[in-house]
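Engineer: give me a model of this one.
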Amino acid sequence: MACLLSGATLHAEGGSYNVDDASVVGTGKCQLESWLREWSHGSNGIYAVPACGAGPVEIGVTLNTGHRAFGPGVNPSVKWQLRNGDDKGIGVAIATAATWIRGRQDDAQTYVATTFGIDDARRVMVALNAGADRIGGESTHALYGIGVDFAVTPRWTLLVERLWTHRTITDQGGVRLAFGESSLDLVVGSEKSPHPSHWINVGWNAAF
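Structural biologist: Below is the predicted model of the structure:
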């Protein structure tokens, strides 16, 4: 759970968003997503997520400085795109990730991600996740997520999401400014859990 709460697991719409989409980087391409997070408790975290593609498979790893007792952490992940829905129809992918914190495996997730457009122009896109989260190698719980992004203009996009995991609901929303193969994010988020908190993220994403 520490990985989910620190924003180091699922990367939807990219950057620090948690709900994953069905897209992959693409053969011979790579990307780097990075962000700075400031928590309401006064701590902060720095995150970097390099990923590269080989056919329908994307391989990545999240590196982060952590939050309070959680971190630093390493989160390798693999996503296999079963159906490409980037331009039309419904995209489908399966993904798995595991988290190591201070050299110890903390949890693992496996889930299905789907993406589809609401309108013909695909200005409104929806991402749905469903899977399982295994905490500390002991207990397994359901994981669900929904994310929506609305392209206000070719450069400006609004994004909102909600992720449900064991005893925790995580909400995030923000705005993205795209320029060329890069984008900037400003995101605010909160969690409802036994230890609630909220945060703000400033991020930069680039493909190459």
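
Engineer: only C-alpha atoms from now on, for both contacts and neighbour counts.
Structural biologist: Fine.

Engineer: distance check, the residue of the chain positioned farthest from its centre against residue 176.
Structural biologist: Of all residues in the chain, residue 120 has its C-alpha farthest from the mean position, at 25.4 Å, by C-alpha atoms, centre = their mean. Residue 120 sits 22 Å away from residue 176, going by C-alpha to C-alpha, to the nearest Å.

Engineer: could you pull out the strands for the chain?
Structural biologist: Under the criterion DSSP state E, strands of the chain are mapped to 30-39, 44-54, 57-64, 73-83, 91-101, 104-117, 124-135, 139-151, 156-165, 168-179, 182-192, 197-207.

Engineer: who's in contact with residue 50?
Structural biologist: The contact partners of residue 50, taken as C-alpha atoms under 8 Å, 6 or more residues apart in numbering, are 30-33, 60-62.

Engineer: which of those residues lies closest to residue 147?
Structural biologist: Proximity of those to residue 147 (C-alpha to C-alpha) peaks at residue 33, which lies at 18.0 Å.

Engineer: just confirm that closest one contacts residue 206, I think it does.
Structural biologist: Yes: between residue 33 and residue 206 there is a contact at 6.4 Å, judged by C-alpha atoms under 8 Å.

Engineer: structure for this one too, so we can compare:
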Amino acid sequence: MHHCRVLVPLLLSVAVLPFDTHAAASLLVDDASITDAGQCQLESWVRHTRDGQEWTAVPACTVADTEWSLGLTRLPGQSAAQWAVGAKRVLVAPVQRRWGLAASASLGGTAHRPRSDDWNLTVPLTVALDAQDRVQLHLNLGWAHHAHVQGRTSGVGIDVALHRDWSLLAESARDADRQRSSQLGLRRVLWPGASVDLLAGQVHHQRTTRWLTLGFNLAAPP
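Structural biologist: I've put the predicted structure just below:
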């Protein structure tokens, strides 16, 4: 029952905010980890583009060895919020290994269309490149279906611990429409369970499609 007492306030807290969902985080590439059993987290971010600000919040809790998430996003110039529900499960935990493997799935749509038009499946692989886990490589391979396009998705990202509280983030991903996007930024740990991301990104070959993202990640105590 403890996880329910944590989950309900998180869901209510984002339900009253104006939000949109590209993915389950401010990052383009997912890793192969989930929150601890019975714990919750809230990932939220604002992305500034030439069209305005996109606001997103994604609360998630792990129940029955599966991380369940609900994402809500508000795009500039659109009255209907976008939503996405997701589930993620670790297939291979990095116990006595230098790598981990997970599988995730999500369904999405808008508040004006109760029926889900979008879905995707992704397999994230995370590999530690050094013995201290200071450098981690994340690889994604998946399939996405949208209203007018479907196809393979992929991504590669790297997380480098520069200092006790600072990390370098770099990644590049291809969507179902064969468009590739990349972003680069920093993560600052504020206190255990809380961090801030600052990322700059762009869709390749589209100089007008650039963004600056400020994200806040908060893990609820057990």
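
Engineer: circling back: wait, which of the strands of the first structure is closest to residue 24 of the first structure?
Structural biologist: When these are ranked by distance to residue 24 of the first structure, counting by C-alpha to C-alpha, first place goes to strand 57-64 at 5.6 Å.

Engineer: picking up where we left off before, alignment lookup: the residue farthest from the centre of the first structure to the second structure.
Structural biologist: In the second structure, the residue paired with residue 120 of the first structure is residue 131, using TM-score structural alignment.

Engineer: what of residue 77 of the first structure?
Structural biologist: The pairwise alignment with the second structure assigns residue 77 of the first structure to residue 86, based on TM-score structural alignment.

Engineer: which residues touch that match?
Structural biologist: The contact partners of residue 86 of the second structure, taken as C-alpha under 8 Å, 6+ apart, are 67-70, 104-107.

Engineer: which among these gets closest to residue 173 of the second structure?
Structural biologist: Nearest to residue 173 of the second structure out of these is residue 104 (C-alpha to C-alpha; 16.3 Å).

Engineer: any idea how far that closest one is from residue 78 of the second structure?
Structural biologist: The span separating residue 104 of the second structure from residue 78 of the second structure equals 28 Å under the rule C-alpha to C-alpha.

Engineer: okay, those two: which has more neighbours?
Structural biologist: Shown here are residue 104 of the second structure and residue 78; by other C-alpha atoms under 10 Å, residue 104 has more neighbours (20 against 9).

Engineer: spit out the contact partners of the more buried one.
Structural biologist: Taking C-alpha under 8 Å, 6+ apart, we find residue 104 of the second structure in contact with 86-89, 121-124.

Engineer: show me what it aligns to in the first structure.
Structural biologist: Across the two structures, residue 104 of the second structure finds its equivalent in residue 95 of the first structure, going by TM-score structural alignment.

Engineer: quick check: closest non-adjacent residue to its match.
Structural biologist: Nearest non-adjacent residue to residue 95 of the first structure, counting by C-alpha to C-alpha, 6 or more residues apart in numbering: residue 79, 4.1 Å away.

Engineer: count residues in the vicinity of residue 97 of the second structure, would you?
Structural biologist: For residue 97 of the second structure, the count of nearby residues is 10 (other C-alpha under 10 Å).

Engineer: typed the wrong thing, it's residue 138 of the first structure
Structural biologist: The tally of other residues near residue 138 of the first structure (other C-alpha under 10 Å) stands at 7.

Engineer: how about the contacts made by it?
Structural biologist: In this structure, residue 138 of the first structure makes contact with no residue, judged by C-alpha under 8 Å, 6+ apart.

Engineer: redo that, cut-off 10 Å
Structural biologist: With contacts taken as C-alpha atoms under 10 Å, 6 or more residues apart in numbering, residue 138 of the first structure has the following neighbours: residue 107.

Engineer: matching residue 27 of the second structure against the first structure, which residue comes up?
Structural biologist: By TM-score structural alignment, residue 27 of the second structure lines up with residue 17.

Engineer: my read: its match touches residue 8, true?
Structural biologist: Yes: Residue 17 of the first structure lies in contact with residue 8 (C-alpha atoms under 10 Å); the separation is 9.0 Å.

Engineer: was I right about residue 70 of the second structure contacting residue 87?
Structural biologist: Yes: the criterion here is C-alpha under 10 Å, and residue 70 of the second structure meets it with residue 87 at 9.2 Å.
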